[in-house]
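A.B. asks: Build me a model:
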Amino acid sequence: MQPSYNSGMSLLRSVATVSGFTFLSRVLGFVRDFVIARSFGADAATDAFFVAFKLPNLLRRMFAEGAFSQAFVPLLGEYRKQRGTEETRLLINRTGTALGAVVLLVALLGIWGAPAIVTISAPGFLETPEKFELAVTLTRITFFYIFFMSMVAFAAGILNTWSKFSVPAFTPVLLNVSLILMAAFTQSWFDPPVKALAWGVIIGGLLQLGLQFYALHKIDLLPRFSLNLKACWQDPGVKRIGLLMIPALLGVSVSQISLLLNTVFASFLESGSISWLYYADRLMEFPAGMLGVAIGTVILPSLTRHHHGGDKEAYSGLLDWGLRLCFLLTLPAALGLAILAVPLISTLFMHGAFTAHDVSETSHALIAYSVGLSGLILVKVLAPGFYARQNLKTPVKIALIALVSTQLMNLAFIGPLKQAGLALSIGIAACLNAALLYRGLRQAAIYEPMPGWMPFLTKLGIALAVMAAVLLGGYQNDQFWLEAPLAERVLWLGGLICSAGVAYGLTLFILGFRPRDFRKT
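C.D. replies: Model prediction:
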């Protein structure tokens, strides 16, 4: 039996809600990638689009799922608890104004400096002028997405602080729907056709911002923007958010920065390498988004509340709950991605212009990514342990160590392992990041593990072994997954995943695990 976390209304329900909407978004993301792969394959045009979308998408992850919320939510929670309605609303108004002004300027500068951005992001494109010019054009179209998503992140921070988790979790669905419709129905309107994807990004960003601001209007928290920028910049709360964002950008989003730098390395490999990394990353994002983002989003406001309430035991207990939940859910996800790499990629993407060679190369990257999946998700649970306390120094040091380690491993792995080496370096560095964050929490006496961790991990190991046996026993062989009809692959893959999931869950049940053991307020 596990340590009980049951006390009234369950945070597990909130995690399930966020995970459910994230699941919908990720499913539509796979539909999106299926449509893109079928329509465009993996060639110079898709490489150009993925490079153009890389930086805006990076900032989406850093802001919407990381740095801004880690800096903004704890301070907003403090204002709400200690300073009253008037000062809280003033903070919202001035933060929105300051953030909007900065990201608008960044977006305009990015459009103007698109050639330099592409040169830095993918210097290998300079050897092919047509590919370089296409990437520049697509970058200029997509770069304003940064403005939309930064403001979406601002709105999401407010909604999450008021425990309105559903709308921010649902919002990414709109981007996927926009890209699916543009890729499927409008590519013939553009020359070259890949421009349809770039405009789909902009339309999706506008729809997301509209939904978030409507949700704020419904709870009477829609920000009132001011032309008095000086007053906004001089506001003590805005200054504190700016200072907190510096370590948050590194501490929470170091893996995303590494993904951007990986594009630089991948641009020197054969054509298609960037696309192979992209498709592997998309599969890895499925559990990372469903689990890491969901748990991190729900846990941060509660940690902030416990910190300002002075309840150290509840603070430590909440971190313990998050860590156990992460291991319980991420380890089987990582194992499944590694074993089912070829079946997943061939079933989801091997259509139209996406070839068996693309499947093979993408699967190598996915297996390498799976090594660090648990580390990537653990960072999203451990980092809030510092940011809820507005700690600046420790996450910065850890993030810099992880970032430097990633690039050193890139140099070591890219030769023998190609794009898979780039993926492996991110995974190993994520595990290092998580390990150092954990050590920092323990050394500062912020977190004290509850009893029962060794039996917990032993039982997980047994359940994972059973799950692996089921997957390997029904795997068939790679040739089957490359040649069988799509319907047969879908049915067989679905049966394998369901059987493995049932085997894992049943084994845990027999060993004494119960859902009620993971409830938490």
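A.B. asks: For the rest of this, base every contact and every neighbour count on C-alpha atoms.
C.D. replies: Fine.
A.B. asks: quick one: Y79 and R89 touch, right?
C.D. replies: No - judged on Cα atoms under 8 Å, Y79 makes no contact with R89 at a distance of 9.2 Å.
A.B. asks: which one is the residue most central in space within the chain nearest to, not counting chain neighbours?
C.D. replies: The centre of the chain sits closest to G289, judged by Cα atoms, centre = their mean, with a distance of 5.0 Å. Of all residues not flanking G289 in the chain, T22 sits nearest, at 6.6 Å (Cα to Cα, 6 or more residues apart in numbering).
A.B. asks: so who does that neighbour touch?
C.D. replies: Taking Cα atoms under 8 Å, 6 or more residues apart in numbering, we find T22 in contact with 169-170, 172, 289-290, 294.
A.B. asks: hmm, which two among the residues you listed are most spread apart?
C.D. replies: P172 and A294 (13.3 Å; Cα to Cα).
A.B. asks: gap between E86 and W162?
C.D. replies: 16 Å (Cα to Cα, to the nearest Å).
A.B. asks: Also T521?
C.D. replies: Separation of T521 from W162 (Cα to Cα): 15 Å.
A.B. asks: The structure of the following sequence is requested for comparison with the preceding one:
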Amino acid sequence: MSLQGKDQEPDNGEVITAPELPKPPGLLRSSAVVGVMTMLSRVLGLLRDVVFARFIGAEAGADAFFVAFKIPNFLRRLFAEGAFAQAFVPVLSEYRAQGSVAAVRGLLDRVAGCLGLTLTLLTALAMIGAPVLTAVFAPGFLNDPVRFPLASDMIRITFPYLLLISMTGFAGAILNSYDRFAVPAFTPVLLNVALISSAVLAAPYFDPPVMALAWGVLAAGVIQLLFQLPFLVRLGLMPRPKVDWQDDGVKRILGLMAPAIFGVSVSQINLLLDTVLASFLPTGSVSWLYYSDRLAELPLGVFAIAIATVILPGLSRQNASEDPLKFSQTLDWAVKTVLLIALPAAVALIILAQPILTTLFQYGKTLPEDIAMSTLSLRAYALGLVAFMLIKVLAPGYYARQDMKTPVKIGVIAMVSNMVLNLVFVLPFYFLWNIGHVGLALATSASAFINMGLLWRGLSRQGVYRSVSPWGRVILQLLVANLAMAVALLWVMSRLTGWADWLWSERVVALALLCVTGLVVYGSVLLAAGMRLRDFRGAH
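C.D. replies: Next up, the predicted model:
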């Protein structure tokens, strides 16, 4: 029975009224809302990285900070955006569909208590054992008298961000489940504002200045959590934490989370392995991978994660109401929409890698050599962009049905493949051309295709996903449009030379010209080939 607009009576006789919720918007509109908010966050994220490039470059302090930030940020993706969200949202959706308002609130209270206690203990242990974490995640720093102690000190400051942002993610998952997508999507903007402010305003007062960024991370965690709480209060769903490990809902979420940690976060684990191995490579390698990964993640975060965020609650409800046709149609819509965006994004990043990096980052302490090295790894990451994005929308097809075992098996295969491919690519790239970091990026991209292919095959074999789109025509339209776009970009690029010698404003204008040219050519060819916006509308 639906909870929306119904009065429910718990065991103590108190009548609890659920908020009257509006009809949820369509998939395209919801994805657009999340995408716009995420785009704002990503644009500020790029501005943040421009500030980083100017103030800390790719020096030892930068490597230390990126490691100290990446560890809690990686675990955030496991707890907040990864395994927890994928396990929690289906269970919450089931409680909404089949239970009472009192049951929903009881679930939220107990999940908040158990999650909060676990993360508090984990944070305390991490702060005490910060040098151990540095040795595990950046073993190449062990004999470095600058990077090792600096990274350890900053981990003690940044690690509480995991607790704060995971609770923020918990609040965001509740809001997403009730089709309030905009607020969670906007929240990361506050992280970027805090870090930019720390770099520009606070850094001069710290020694070394990079320590200001660590404190900025901590402040951002507090701000983001406080921002979301009023929206939970407005829904009448503000949790009152209670620790109860025996609660059925908590047990189910924990049972789903354990395997999902691997299944949903394989790409992040692979990127973290890149950081570990990059710590053994020449100084700057960690930063080169960071800058290129940030650009590759722009379309991933703006579009793929937005689509995945929107479809998971719908898929969960369709599974709970036993509607396999709509379930398959939702997945098919997501795959088609991702391909519409992922293919041109990958082609554009490969062709425009150096102009983009030069325009954004070649200032202050960032040298032309840093741009050249980042260009190579960005192109390697771009080769796997389609796979990275499809993974995000195929995985919810399993989690919505509370099937965590299959993605775990696939994730383990992908992780092992990545480890093997690291050796296959890194050794020759390092010893022959001294660009070992490029081998790391290539291995990550190749393992993403293995992961994506196995996820797709599993959904097809289980009969969960059956293609309903005219895929032959769609693929042909996309290939022709991307080929035309590539030719146009290369032609314009051949007439624009000397980027490094231009002023910032000249670089921005030239890059905007390239982006507009690519977008216009791509869209025009798609329209001429018969593709229309209505082909991508979806309904909840």
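A.B. asks: Overlay them and tell me the TM-score.
C.D. replies: The TM-score (TM-score structural alignment, normalised by the length of the first structure) is 0.96; 511 aligned residues with a Cα RMSD of 1.3 Å.
A.B. asks: before we move on, back to that, let's have the contacts of T22 of the first structure in a markdown table, adding secondary structure and distance to L331 of the first structure.
C.D. replies: What follows is the contacts of T22 of the first structure, written out as a markdown table (DSSP: H, G, I helix; E, B strand; the rest coil; distance: Cα to Cα, whole Å):
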| residue | secondary structure | distance to L331 of the first structure |
| --- | --- | --- |
| A169 | helix | 23 |
| F170 | helix | 25 |
| P172 | helix | 25 |
| G289 | helix | 15 |
| M290 | helix | 14 |
| A294 | helix | 16 |
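A.B. asks: which stretch of helix or strand covers the equivalent of L271 of the second structure over in the first structure?
C.D. replies: Matched to the first structure by TM-score structural alignment, L271 of the second structure sits across from L259. Using DSSP states H and E, L259 of the first structure sits within helix 236-266.
A.B. asks: got the buried residues for that helix?
C.D. replies: Residues of helix 236-266 of the first structure classed as buried: 237-238, 241-242, 244-266 (neighbour count, 16 or more other Cα atoms under 10 Å).
A.B. asks: One more: stretch 455-472 of the first structure?
C.D. replies: In stretch 455-472 of the first structure, counting by 16+ other Cα under 10 Å, buried: 456, 459-460, 463-468, 470-471.
A.B. asks: Could you dump the residues you listed into CSV with distance to V396 of the first structure and secondary structure added?
C.D. replies: Output for these, formatted as CSV (distance: Cα to Cα, whole Å; DSSP: H, G, I helix; E, B strand; the rest coil):
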residue, distance to V396 of the first structure, secondary structure
F456, 31, helix
K459, 35, helix
L460, 32, helix
A463, 36, helix
L464, 34, helix
A465, 37, helix
V466, 40, helix
M467, 38, helix
A468, 37, helix
V470, 42, helix
L471, 40, helix
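A.B. asks: which one among those residues gets closest to V18 of the first structure?
C.D. replies: Closest to V18 of the first structure, out of all of those and judged by Cα to Cα, is L460, at 24.3 Å.
A.B. asks: quick revisit: more neighbours: E86 and W162 of the first structure, which one.
C.D. replies: More neighbours surround W162 than the other of E86 of the first structure and W162, with 15 against 10 (other Cα atoms under 10 Å).
A.B. asks: Looking at the alignment, what corresponds to A248 of the first structure in the second structure?
C.D. replies: Match for A248 of the first structure (TM-score structural alignment): A260.
A.B. asks: go on, Y475 of the first structure?
C.D. replies: Per TM-score structural alignment, Y475 of the first structure is aligned with M493.
A.B. asks: Provide a list of residues in contact with its match.
C.D. replies: L514.
A.B. asks: How about the contacts made by the match of L271 of the second structure?
C.D. replies: Counted by Cα under 8 Å, 6+ apart, L259 of the first structure has contacts I426.
A.B. asks: How many residues are close by the alignment partner in the first structure of G99 of the second structure?
C.D. replies: Aligned counterpart of G99 of the second structure in the first structure: R83 (TM-score structural alignment). By other Cα under 10 Å, the residues close to R83 of the first structure number 12.
A.B. asks: Next: Q8 of the second structure.
C.D. replies: Neighbours around Q8 of the second structure, by other Cα under 10 Å: 18.
A.B. asks: Just tell me what it corresponds to in the first structure.
C.D. replies: Under the alignment (TM-score structural alignment), Q8 of the second structure maps onto no residue.
A.B. asks: With adjacent residues omitted, what lies nearest to Q8 of the second structure?
C.D. replies: Nearest to Q8 of the second structure is I16, by Cα to Cα, 6+ apart, at 5.3 Å.
A.B. asks: which helix in the second structure runs the most residues?
C.D. replies: helix 324-361 (DSSP state H).
A.B. asks: superposed on the first structure, where does that one end up, distance-wise?
C.D. replies: Mean deviation of helix 324-361 of the second structure relative to the first structure after superposition (mean Cα distance after the TM-score superposition for the first structure): 0.5 Å.
A.B. asks: residues in the first structure matched by the helix or strand following that helix, start to end?
C.D. replies: Using DSSP H and E, the helix or strand that directly follows helix 324-361 of the second structure along the chain is helix 368-382. Mapped onto the first structure using TM-score structural alignment, helix 368-382 of the second structure covers residues 356-370.
A.B. asks: aligned partner of L58 of the first structure in the second structure?
C.D. replies: Per TM-score structural alignment, L58 of the first structure is aligned with F74.
A.B. asks: Once you drop chain neighbours, what's closest to that match?
C.D. replies: Q268 (6.7 Å).
A.B. asks: L437 of the first structure too?
C.D. replies: Closest to L437 of the first structure by Cα to Cα, 6+ apart is L382, at 6.3 Å.
A.B. asks: To which residue of the second structure is the one you found aligned?
C.D. replies: L382 of the first structure maps onto L394 in the second structure, by TM-score structural alignment.
A.B. asks: That match: neighbour count?
C.D. replies: As a measure of burial, L394 of the second structure has 23 neighbours, counting by other Cα under 10 Å.
A.B. asks: Same check on A116 of the first structure?
C.D. replies: 13.
A.B. asks: Map it onto the second structure.
C.D. replies: Using TM-score structural alignment, A116 of the first structure pairs with V132 in the second structure.
A.B. asks: Would you mind getting the average deviation of the helix or strand harbouring that match from the first structure?
C.D. replies: In this assignment (DSSP H and E), V132 of the second structure forms part of helix 130-137. For helix 130-137 of the second structure, the mean deviation from the first structure after alignment is 0.4 Å (mean Cα distance after the TM-score superposition for the first structure).
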